[in-house]
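J.: 3D model of this:
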Amino acid sequence: MTDLRSTYIENREMVQPNHANNLQSVHGGNVMKWMDEIGAMSAMRFAGNSCVTARINQVDFERPIRVGDVALIESYVYQAGRTSVHVRLQTYREDITSGEREKTTDSYFVYVAIDKDGNPTPVPELTVESEEGKRLQDAALDEKDG
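T.: Modelled structure (predicted):
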């Protein structure tokens, strides 16, 4: 699977009191952990191998996610190098009853594919075969560079 759309993964986490700070919103570290896990899944789906986090290019926390809300994390590979996999991650606050969403966090992670011995290993070339895939790739590149 080397097409961008096949790397798209989303997951939800219900924000519980044990995830929260004294302001009753989720700790940024919990959001980053969830993003890292989902991003690694996209990277591994693309690479066909285990992947480890090599770099977090940026994390922009735009607004809080409160206890009782759902954190929706979306992830996909938008670019690949020889052994590196570049992943776009966005987190949304979601009201599970209404489906209303609001973006809370935006980030770009880089993973490195590794073989069974833990050494970097080549990844396939990323293809973009659909209009939706092209839209996602363009959005990631435009916002990352903008």
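J.: Please make it C-alpha for all contacts and neighbour counts, starting now.
T.: Noted.
J.: Show me the helices in the chain, by range?
T.: Taking DSSP state H as the test, the helices found in the chain are 28-47, 131-145.
J.: buried sites along the longest strand along the chain?
T.: In the chain, taking DSSP state E as the definition, the longest strand is strand 101-114. Using 16 or more other C-alpha atoms under 10 Å as the test for burial, strand 101-114 gives 102-114.
J.: Can you add distance to R45 and give the residues you listed back as CSV?
T.: CSV is the format used below for the buried residues of strand 101-114 (distance: C-alpha to C-alpha, whole Å):
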residue, distance to R45
E102, 27
K103, 25
T104, 25
T105, 23
D106, 21
S107, 19
Y108, 17
F109, 15
V110, 14
Y111, 12
V112, 13
A113, 11
I114, 13
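J.: Can you tell me which of these lies closest to Q137?
T.: Q137 has its nearest neighbour among the buried residues of strand 101-114 in Y108, at 12.3 Å by C-alpha to C-alpha.
J.: show me what contacts the nearest residue to the closest one once chain neighbours are set aside?
T.: In space, and not counting its chain neighbours, Y108 is closest to R88: 4.8 Å by C-alpha to C-alpha, 6 or more residues apart in numbering. When the contact criterion is C-alpha atoms under 8 Å, 6 or more residues apart in numbering, the partners of R88 are G39, S75, Y76, V77, Y78, D106, S107, Y108, F109, A140.
J.: Would you agree the first one is in contact with Y76?
T.: Yes: using C-alpha atoms under 8 Å, G39 makes contact with Y76 at a distance of 7.1 Å.
J.: I have a second one here; can you model it like the first so I can compare?
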Amino acid sequence: MTLTPKRAQDSLVQMTELVLPNDTNTFGNLMGGRLMYWMDIAAALACMKHCSAPVVTASVDNISFENPIKLGNVVHIESKVSRAFNTSMEVHIRVWGEDPVQQYRYKSNEAFMTFVALDPNGNSRPVPKIIPDTEEEKKLYDTAMSRRQLRLILGGKLKPEDADALKAFFSI
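T.: Below you'll find the model as predicted:
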């Protein structure tokens, strides 16, 4: 079965949330777990747009919190499939906070997540390839294989010596 490749831009999801008291910690900042929950939803939606199938989270890369998002601020989450492999998709997620009173927008964090598409029986199924158009999409696409191989090594599914895309980083 040959699937028609799709443009990365066609998977774009933009999600907006308001930080309410129940979303914050004792410092009045958005709890990291709540943000990760919203990021997971946005990323899953991008993957479902891309593959037209249900998906499950396979992995979450490092999430660094650059700037806290305060109570009453707005959270903007943008997710887009950066590369599709056989049955899995890597998603690039960017998060900004916005102070709606001061009308100031700031970067909060960025991350990569991986999802697997499922067939009606709950088994993995093939997904369409990605066509990157912009320079940023091409850069994310080109570097995705290294990130994937690192994930597989850390997950015990690939031996380091078999990670061809990573060898250039470690060869002398």
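J.: From N86 of structure 2, how far out is the corresponding residue of structure 2 for the residue nearest to Y108 of structure 1?
T.: By TM-score structural alignment, R88 of structure 1 lines up with H92 in structure 2. To N86 of structure 2, H92 of structure 2 is 18 Å away according to C-alpha to C-alpha, to the nearest Å.
J.: M48 of structure 2 too?
T.: Counting by C-alpha to C-alpha, the gap from M48 of structure 2 to N86 of structure 2 is 15 Å.
J.: More neighbours: the two, which one.
T.: M48 (19 against 13; other C-alpha atoms under 10 Å).
J.: Now for that one: which residues touch it?
T.: If you count contacts by C-alpha under 8 Å, 6+ apart, M48 of structure 2 has them with P54, V55, A117.
J.: Also Y111 of structure 1?
T.: A40, A43, C51, V52, T53, A54, R55, S84, V85, H86, V87.
J.: With neighbour numbers in mind, choose between G39 and Y76 of structure 1.
T.: Taking other C-alpha under 10 Å, G39 of structure 1 and Y76 do not tie; G39 has more neighbours (33 against 30).
J.: Quick check: closest non-adjacent residue to the equivalent of the more buried one over in structure 2.
T.: Under the alignment (TM-score structural alignment), G39 of structure 1 pairs with A43 in structure 2. Closest residue to A43 of structure 2 apart from its sequence neighbours, by C-alpha to C-alpha, 6+ apart: S79 at 5.4 Å.
J.: G97 of structure 2 now?
T.: Nearest non-adjacent residue to G97 of structure 2, counting by C-alpha to C-alpha, 6+ apart: V75, 4.7 Å away.
J.: Need the counterpart of the one you found in structure 1.
T.: Aligned counterpart of V75 of structure 2 in structure 1: A71 (TM-score structural alignment).
J.: Hmm, V67 of structure 1 is touching E13, no?
T.: No: applying C-alpha under 8 Å as the test, V67 of structure 1 and E13 come out as separate, 10.9 Å apart.
J.: and those two? which has more neighbours close in?
T.: V67 (19 against 13).
J.: what about that one, distance to N18 of structure 1?
T.: For V67 of structure 1, the distance to N18 of structure 1 - C-alpha to C-alpha - is 9 Å.
J.: next one: T105 of structure 1
T.: 20 Å.
J.: Next, count neighbours for P120 of structure 1.
T.: 17.
J.: So it versus N22 of structure 1, what's the distance?
T.: Distance from P120 of structure 1 to N22 of structure 1, by C-alpha to C-alpha: 41 Å.
J.: And for D69 of structure 1?
T.: Counting by C-alpha to C-alpha - D69 of structure 1 and N22 of structure 1 are separated by 16 Å.
J.: Please say which of these two ends up with more neighbours.
T.: Neighbours around D69 of structure 1 and N22, counted as other C-alpha under 10 Å, are more numerous at D69. The numbers are 19 against 8.
J.: Need the residue closest to the centroid of structure 1.
T.: For structure 1, the residue nearest the mean C-alpha position is L89 (3.0 Å; C-alpha atoms, centre = their mean).
J.: so the residue nearest to A43 of structure 2 sits right up against I93, yeah?
T.: Yes: the pair S79 of structure 2 / I93 is scored as a contact, 4.4 Å apart, by C-alpha under 8 Å.
J.: what sits in contact with each of those two?
T.: A43.
J.: Next, the buried residues of stretch 41-57 of structure 2.
T.: Neighbour-count burial for stretch 41-57 of structure 2, counted by 16+ other C-alpha under 10 Å, picks out 41-51, 54-57.
J.: With that, I have no additional questions.
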